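Chemist: pasting a predicted model and its sequence here:
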Amino acid sequence: MSEFDSTSSDGPDGAASAGGPAEAGAEGRPVGVGPWQGPWPDDPRYDPDLLREGDRRNVLDEYRYWSVEAIVADLDARRHPLHVAIENWQHDMNIGTVVRTANAFNVAGVHIIGRRRWNRRGAMVTDRYLHVHHHESAEAFLAWAAAEALPVFGVDLFPDSAPLETFELPRACALVFGQEGPGLSEQIRDGAEATLSIAQFGSTRSINAGVAAGIAMHAWVRRHAEV
């Protein structure tokens, strides 16, 4: 559930008034489920508009016909104690990808550091199912993390970075990713308990920030999530 505006709208939603754009299958064929057949369920989690019109959203089958609020409440009951933050000083286009991946791993919160506005097109409406927070500066984010007693770890390729693959991430923590190009700010690097690097074996110096965030979140999942 975003606490601030984005730079793009989701476009016409149709049934998405209840939570997201229509899915598209092969050759553009709609997928999901059509209008509810038979007597309507007596359950407050179900959305009348979706029952009437069908549910074409990109949600798990167990959430079909549920309202956004009901889905968020269910996710809140089992969110992981992992927070993800990304710096947004130059209007980073990777934020949508980070948000979408964070939704897949059901993190406790996503934090945007720097510019308030971001392009959420890449998030594919998944920000509606997350708690997205804004911090005006790196210092403000670090102060929030300190108040929550949440250890902060930067993810970037520095000579003194510890390998993510062998580092023992604590269960409750915050992973911070830098702006595409310049990487982590000095403020985050200085305020983090450690910086972590992702092993690379090719010719490029770095990998896309959105990809790095997905790899790092999955590293946490492998250590701490019940699968």
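Modeler: Here it is on my side, so go on.
Chemist: C-alpha only now, for contacts and for neighbours.
Modeler: Fine.
Chemist: wait, isn't residue 107 in contact with residue 78?
Modeler: No: with contacts counted by CA atoms under 8 Å, residue 107 stays clear of residue 78, the gap being 9.3 Å.
Chemist: out of these two, which sits in the busier spot?
Modeler: Applying other CA atoms under 10 Å to residue 107 and residue 78 shows that residue 107 carries more neighbours, namely 24 against 11.
Chemist: now the more buried one: how far from residue 145?
Modeler: Per CA to CA, to the nearest Å, residue 107 is found 15 Å from residue 145.
Chemist: okay, now the one to match up with it:
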Amino acid sequence: MTSSGTTPEERAVGVGPWPGGPDAWPTDARYDPELLAHGDRRNVVDGYRYWTVEAIVADMDARRPPGRALHVAIENWAHDLNIGSVVRTANAFNATGVHVVGRRRWNRRGAMVTDRYLHVHHHATAADLAAWAAEEGLPVIGVDNVPGSVPIEGYALPASCVLLLGQESSGLTPDAVAACRDVVHITQLGSTRSLNAGAAAAIALHTWAAQHVLGADGGGPEGERH
């Protein structure tokens, strides 16, 4: 018992081994025997406890509303730790795909392994992303407070689109702005010029979800999915 009155087990993230031992294990192929035996300490919702990564990815793919595809793209020209935060946010809103534009390598620490549950793509340039989006019939919507941008409040985000974010320090490059059908900004009330890229992504993705998913057919797997 610690001075806070809790044991290390009580403070541990996730769950321990499946109660009852191997004879009580579920036989569903979605469950990972290693996790059943040793516990599941991953940062996943309760409904995905003990599931394999492949099973979680397949279920997330199946749960996306038909006719709505949210893709998230971020430029990667500098060593920006916020890319991981954007990826983690994309996972939280079950984005159809995440697209890294520019350098292929990015710092994954901020993603906290959530990229394992997403479809991550790479495009060498913003023009390459725009060409891919055009082939898929997806408009590219930039998120930045550049001249000519419009407030995201009141803007009708397309049901299927690519939300494109820039680097933390410099925002969207001119090439990225040129690839966008529209650019939206998040109205701020304080003194700072811009929001953290991870925070901006969270607001933009939640705005899309509020318009197209939340209140319509629900969010994620809240309960056990045995």
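Modeler: Arrived safely, thanks for sending. Keep in mind that this is a model prediction, so the values were computed, not measured.
Chemist: show me the helices in the first structure, by range?
Modeler: 48-53, 68-76, 95-104, 138-147, 186-191, 209-224 (DSSP state H).
Chemist: most tightly packed of those helices?
Modeler: Burial of the helices of the first structure is given as mean neighbour count (mean count of other CA atoms under 10 Å); helix 95-104 ranks first at a mean of 23.
Chemist: middle-most residue in the second structure, spatially?
Modeler: Nearest to the mean C-alpha position of the second structure, by CA atoms, centre = their mean, lies residue 90 at 1.2 Å.
Chemist: the first structure: which residue goes with that residue?
Modeler: By TM-score structural alignment, residue 90 of the second structure lines up with residue 102 in the first structure.
Chemist: for that match, what are its contacts?
Modeler: 84, 110, 214, 217 (CA atoms under 8 Å, 6 or more residues apart in numbering).
Chemist: what's the most distant pair in those?
Modeler: Spanning the widest gap among these are 110 and 214, at 13.0 Å by CA to CA.
Chemist: how far away is the residue nearest to the centre of the second structure from residue 11 of the second structure?
Modeler: Distance from residue 90 of the second structure to residue 11 of the second structure, by CA to CA: 27 Å.
Chemist: ok, residue 53 of the second structure next?
Modeler: Following CA to CA, the distance that separates residue 53 of the second structure from residue 11 of the second structure is 24 Å.
Chemist: try residue 69 of the second structure
Modeler: For residue 69 of the second structure relative to residue 11 of the second structure (CA to CA), the value is 37 Å.
Chemist: of those two, which one has the most company?
Modeler: Higher neighbour count among residue 69 of the second structure and residue 11: residue 69, with 18 against 8, using other CA under 10 Å.
Chemist: thinking that one is in contact with residue 158, fair?
Modeler: No: the pair residue 69 of the second structure / residue 158 is not scored as a contact, 9.3 Å apart, by CA under 8 Å.
Chemist: so what does residue 118 of the second structure match up with in the first structure?
Modeler: In the first structure, residue 118 of the second structure lands on residue 130 (TM-score structural alignment).
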